[in-house]
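Undergrad: Quick one, fold the following:
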Amino acid sequence: MEFLSSIVGLIPCFYDHTSKHTVYIRDLKQKLQALRKEMAELNNLYEDVKARVQGAEQRQMMRRKEVGGWICEVEVMVTEVQEILQKGDQEIQKRYLGCCPRNCWSSYKIGKAVSEKLVAVPGQIGKGHFDVVAEMLPRPLVDELPMEETVGSELAYGRICGFLKDPQVGIMGLYGMGGVGKTTLLKKINNDFLPTSSDFDLVIWVEASKTKKIQKVIWNKLQLSRDGWENRSTKEEKAAEILRVLKTKKFVLLLDDIWERLDLLEMGVPHPDAQNKSKIVFTTRSQDVCRQMQAQESIKVECLSSEAAWTLFQKKLKHASLLESYGLREKNVVMHDVIRDMVLWLYGECGKEKNKILVYNDGFRLKEAVEILELKDVRRCIVGSEC
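TA: Below is the predicted model:
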């Protein structure tokens, strides 16, 4: 029975040599060489495309689906061709050894697979010449802003959140003296849109004190083209384009540090109303500006209470526990490493002319020793008007 099987397997070897079937067997060596050459070209192209994609992704771009599909197809093809080449080399090796294969059908199948890949590989090479391999990622709903921990602003924060949900409130102003935490509070509102799904289409943060840049910031956030900005020579033309886009969106515009009334419609920002349900929230030092901006709600951001200020200071001071222990044990607290931390923090927070703390730096360390009579003097310095 085994003998008959061998005879049957040899039948294709005696098939008419002019037939196309025998070409698969007869020219196997040359075709293997040609396939290796084509695969070398495909691999070079694959490496070039992959490098372009990786470079684009490092620039926060997203590979095009067409390119990603081509890369996957090439990786599958490489595996298939490697297997075919290995079997073809084994077949050639048998011929060199003078062996007649027991089953010529397997030689036919290998030769046919090689011929098919000689057609498929150049086709894959032709598909791999991409003009563009990646596109810019769409900007997120909101850009996260760095901020410090908020202390003592829970009441104002709660009111703001309530007004953001109130359809009757479109414009809201936060006012108060400088340094009371208005900007930090507005940043918290901005970042609150990060972890949750939102009914708003986008959140725009603008440092409003830089008035000339407000329109450009909004333009960029809307991902309008740079050419479009440059081709529109007037402020009115740019405003018309911004208005065209914003009218189709439910947005939140956060304006930090307004010093005077801003004509937002002149910049292309539509007025929030019950129909578009958009919101504008701004910070300012003046309650008058809130009225000029026609804010439906104005929230005064108060100075921290004594206890809240002391809590904030303790969080800033790495030796706060030591400071407490020194204050409780000794009537006189001497400026040393513990108090030095306090001075450095106060210097950074109060700064410039306000800072009257008598220390000096010789380039290496603080050397002046200042005596604070009681712990309450330290507290008064932190939360009182002198700072």
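Undergrad: can we go C-alpha only for contacts and neighbour counts from here?
TA: Noted.
Undergrad: Would you state the helices of the stretch 51-200 of the chain in chain order?
TA: Taking DSSP state H, counting those that start in this stretch as the criterion, the stretch 51-200 of the chain carries its helices at 65-96, 104-127, 154-164, 182-191.
Undergrad: Let's compare: structure for the following, please.
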Amino acid sequence: HDGWLTEHGTGGCVSIQISCDQVLNHVGSCFCGKGNYIQNLGKNLVALEESMEDLMAMREDLLQKVQIAEDGGLLRLHQIKVWLTRVVTIENQFKDLKNVGSVELQRRLKISNVEVFFEVVAQPIKPVLVEERPIQPTIVGHEAMLKKAWRYLMDDEVRIMGLYGMGGVGKTTLLTQINNRFCDSNYEVDIIIWVVVSSDLQICKIQEEVGDKIGFKGVEWNRKRQNQKAVDILNFLKRKRFVLLLDDIWRKVELFEIGIPNPTRENKKQSSIYHSVYRRMCEMEVQCLTTNDAWDLFQKKVGQTTLASHPDILKIAIKVAEKCCGLPLALNVIGETMACKRTTQEWNHAYSYDNLHGEQVKSCFLYCSLLPEDCQIYKEGLIEYWIGEGFIDEKEGRERALNQGYEIIGTLVRACLLLEEGSNKSFVKMHDVIREMTLWITSDLGKNKEICIVQAGISLCEVPKVKEWRTVERMSLMNNEIEDISGSPDCPELRTLFFQKSGLSNISSDFFRFMPRLVVLDLSRNPRLCNLPEQISELERLPIGLYELTTIIRLNLEWMRRLESISGISNLSNINLMKELELLEHLEVLTVDIRSSLVVEQLINSPRLMRCIQMEIEIDWTTSSWNRSSTTPCFSNLGKVIMKYCDGLKDLTWLLFAPNLTYLVVDNSEQVEDIITEEKFLSSSIIIIPFMKLEYLHLSHLPKLMSIYRRPLPFPCLREIQVNNCPKLRKIPLDSNSGVASKELVIKFVEKEWMERIEWEDEATKQHFLPMSQEANW
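TA: Predicted coordinates:
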């Protein structure tokens, strides 16, 4: 019972040659030789059972190989289906045969003969090569643009065409109309391929979509390298009349890398059509609708029933449509939203942005568009940017400024311009449609697209070319792959520059030289940023020229843990870094990761810098000890501390001077014995109750930790304590009055044995907190 399996071509058929005809003939003959089998009924029934077992094994082997072929994207042949059905029939006959007596057996015996030979068990699923795409029923104002694009495509000299225009103007809709027009049988096209490229352009993903369309799939295809797939696609398409439509392009696409043949005059039916936001790779601009077309579209979206529901609604609707300035996205979204609104009060708030009171709130709202699409925005971080830009005045105190920021966020949330996110609603998010409209408003309704340049999270490898740097006011290039920044652009109006998480490894010495008004600079989360030799994997110094930033208010240096010097200010070592930072006389906010405990000492000795430190401090891989006690509370703005691998620290008594600390993590620090030592605490002349605002405490892998604090603490805000692998910690500073205000305090632990050894302050404390303890799995 031998068999073999081969695969022909990339998306070809699977062949199986299997000698199962003998078995079927043997089984079938049992139902053919009537007289002979009646005479030797007992012996032949045994032989029949053996043959049936062979047949069932053959069926299972065949099914297994067919399943493998189907998993590879192939389709089971009808011959296979028929054969398997016949096997089931024989199986049922055999079962009946065993269940009847010899007389009944003679009556039921019938002639049956089955022969089989299968060379092919599966074939490729025939792809749908020309497919109409769904499109919204209400399309207004595209007729002229469609005619123009079609006329362009039908020109024998044109083989590649591009569409460009602002977000929401209708590029994808027009591309869909072109796709569907090619589906008309009057046009001789073999294949129409639609691919959504999106901002994170990846050749392999485009090849997958193209391959799926033309029938290249399965395990063997997926295993091929990019260049091999390109050859397969090229060899297939070069003989075909195809149309390739690429939607949502953000940067240049090299067709040869995908395997797309270059359309030629000899093959007039090969075309590539792009939809992009960039003019430099395209030929035809998709423009906003005319006033009449815009009003026509808006009426259809709202509906005549709503427009006629009140005499004043029609007047208001005309004004709302005008404010959309012909942008189809805005007309569609607002029109559909207002379709069910039947009161003038609701219509007066139709265009939420215009109903925001004051330029301050509007400016804060527009600023949100600098963040990437689908990005969760940390509320307090957003407020920091607003303060840095000057939208919120901090002269009357930081707390008041923060409160004002939260009030503005609340206004935007109530206007449905921002959505709250996260379990504790500490984040907000801007809907993609709202973000597109915001960018449009920021660009002076599309008239000046370089006022605010936002190319965040689109996998850029270099700083984009800007026609007129002198007009740029804000630029966001965060979440990209820009390794090197060179040149010295003249940006007299630039106020905000986002480069966080952009893969930076080098910034030229003169880049910041002509940015006199820059007030917000975010270089955080670029751990490879370095002006030294390539073998240095993390930042050693900030680029020469930073001293030109005399107006800088906010400087974010997170995740740059080897920061030693700001070259160009004083060229000093990290021991004097704080003095260099103090030279930035307008600095108000400093966010920095700290590697050395000596830096903590310097921070404590610099009250001005301590006022700048806020939100978060992270200390990592400390090798030196810190034994200083300060008598002045100075970490007044510090809210979050994460300490990991700090082998030189024995305690964290300095946390006494972080009265607003809400989040504390101490992890993998072998020498830590106490969180706060009572001896150092008593040496201070100031009476301080620690951790009055602490909400979360996580202690993990601290082999020498013996004490958090020697006496019970009130912990009025504490919600959660997590303890993992702290074998010497025997007591938690709690009593029956601790955590009363929060009423949610939970103790999470990993080792049951540790929890059983805890020494409680008294029985009342034990009875209170033990039921609130939970075993965790880390």
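Undergrad: Please state their TM-score.
TA: Once superposed, the chains reach a TM-score of 0.57 (TM-score structural alignment, normalised by the length of structure 1), with 310 aligned residues with a C-alpha RMSD of 5.3 Å.
Undergrad: now, of the helices of the stretch 51-200 of structure 1, which is deepest in the fold?
TA: helix 182-191 (a mean of 20; mean count of other C-alpha atoms under 10 Å).
Undergrad: and the helix or strand following it, which stretch of structure 2?
TA: With elements assigned by DSSP states H and E, the helix or strand that comes after helix 182-191 of structure 1 is strand 202-207. Mapped onto structure 2 using TM-score structural alignment, strand 202-207 of structure 1 spans residues 191-196.
Undergrad: mean shift of that stretch relative to structure 1?
TA: By mean C-alpha distance after the TM-score superposition for structure 1, the fitted stretch 191-196 of structure 2 averages 2.3 Å away from its aligned residues in structure 1.
Undergrad: got the contact list for stretch 138-147 of structure 1?
TA: Contacts with stretch 138-147 of structure 1, where a contact means C-alpha atoms under 8 Å, 6 or more residues apart in numbering, come from 184, 187-188, 190-191, 193-194, 201-204, 221, 223.
Undergrad: ok, those residues vs residue 28 of structure 1, which is closest?
TA: residue 223 (56.3 Å; C-alpha to C-alpha).
Undergrad: mind checking how far the residue nearest to that closest one when sequence neighbours are not counted is from residue 201 of structure 1?
TA: The shortest distance from residue 223 of structure 1 to any non-neighbouring residue, by C-alpha to C-alpha, 6 or more residues apart in numbering, is to residue 139 (7.6 Å). The gap separating residue 139 of structure 1 from residue 201 of structure 1 is 11 Å, by C-alpha to C-alpha, to the nearest Å.
Undergrad: distance of residue 286 of structure 1 from residue 337 of structure 1?
TA: Residue 286 of structure 1 is 40 Å from residue 337 of structure 1, by C-alpha to C-alpha.
Undergrad: Pick out whichever of those two has more residues nearby.
TA: Here residue 286 of structure 1 and residue 337 are set side by side on neighbour count (other C-alpha atoms under 10 Å), and the busier one is residue 286, at 17 against 11.
Undergrad: Residues contacting the lengthiest strand in structure 1, please?
TA: If you go by DSSP state E, structure 1 has its longest strand at strand 251-258. Strand 251-258 of structure 1 has contacts (C-alpha under 8 Å, 6+ apart) with 183, 186, 190, 200-209, 277-285, 289.
Undergrad: mind redoing it with 7 Å?
TA: The set of residues external to strand 251-258 of structure 1 that reach it, using C-alpha atoms under 7 Å, 6 or more residues apart in numbering, is 183, 200-209, 278-284.
Undergrad: what do you get for stretch 331-340 of structure 2?
TA: 298, 301-303, 306, 321, 324.
Undergrad: Could I get the buried residue list for that stretch?
TA: For stretch 331-340 of structure 2, a neighbour-count test (16 or more other C-alpha atoms under 10 Å) marks 331-332, 334-336, 338-339 as buried.
Undergrad: Residue 62 of structure 1 pairs with which position in structure 2?
TA: Using TM-score structural alignment, residue 62 of structure 1 sits opposite residue 75 in structure 2.
Undergrad: Correct me if wrong: its match contacts residue 124.
TA: Yes: applying C-alpha atoms under 7 Å, one finds residue 75 of structure 2 in contact with residue 124, separated by 5.7 Å.
Undergrad: Can you pick out the residue with more neighbours from the two?
TA: Ranked by neighbour count (other C-alpha under 10 Å), residue 75 of structure 2 and residue 124 place residue 124 first, with 22 against 19.
Undergrad: need the contact list for the residue lying closest to the more buried one once chain neighbours are set aside.
TA: Leaving aside its chain neighbours, residue 124 of structure 2 sits nearest to residue 74 (4.4 Å; criterion: C-alpha to C-alpha, 6+ apart). Neighbour list for residue 74 of structure 2: 122-125 [criterion: C-alpha under 7 Å, 6+ apart].
Undergrad: correct me, but residue 122 of structure 2 touches residue 80?
TA: No: between residue 122 of structure 2 and residue 80 there is no contact under C-alpha under 7 Å: 8.4 Å.
Undergrad: just to revisit the earlier point, and residue 27 of structure 1, which of the helices of the stretch 51-200 of structure 1 is closest to it?
TA: Taking the helices of the stretch 51-200 of structure 1 one by one with C-alpha to C-alpha, helix 104-127 is closest: 8.0 Å.
Undergrad: Distance of the residue nearest to residue 452 of structure 2 when sequence neighbours are not counted relative to residue 277 of structure 2?
TA: Using C-alpha to C-alpha, 6+ apart and skipping the chain neighbours, the partner closest in space to residue 452 of structure 2 is residue 474 (4.9 Å). Residue 474 of structure 2 sits 19 Å away from residue 277 of structure 2, taking C-alpha to C-alpha as the criterion.
Undergrad: circling back to that earlier point, mind checking which of the buried residues of stretch 331-340 of structure 2 land in helices?
TA: Of the buried residues of stretch 331-340 of structure 2, the ones assigned to helices by DSSP state H are 331-332, 334-336, 338.
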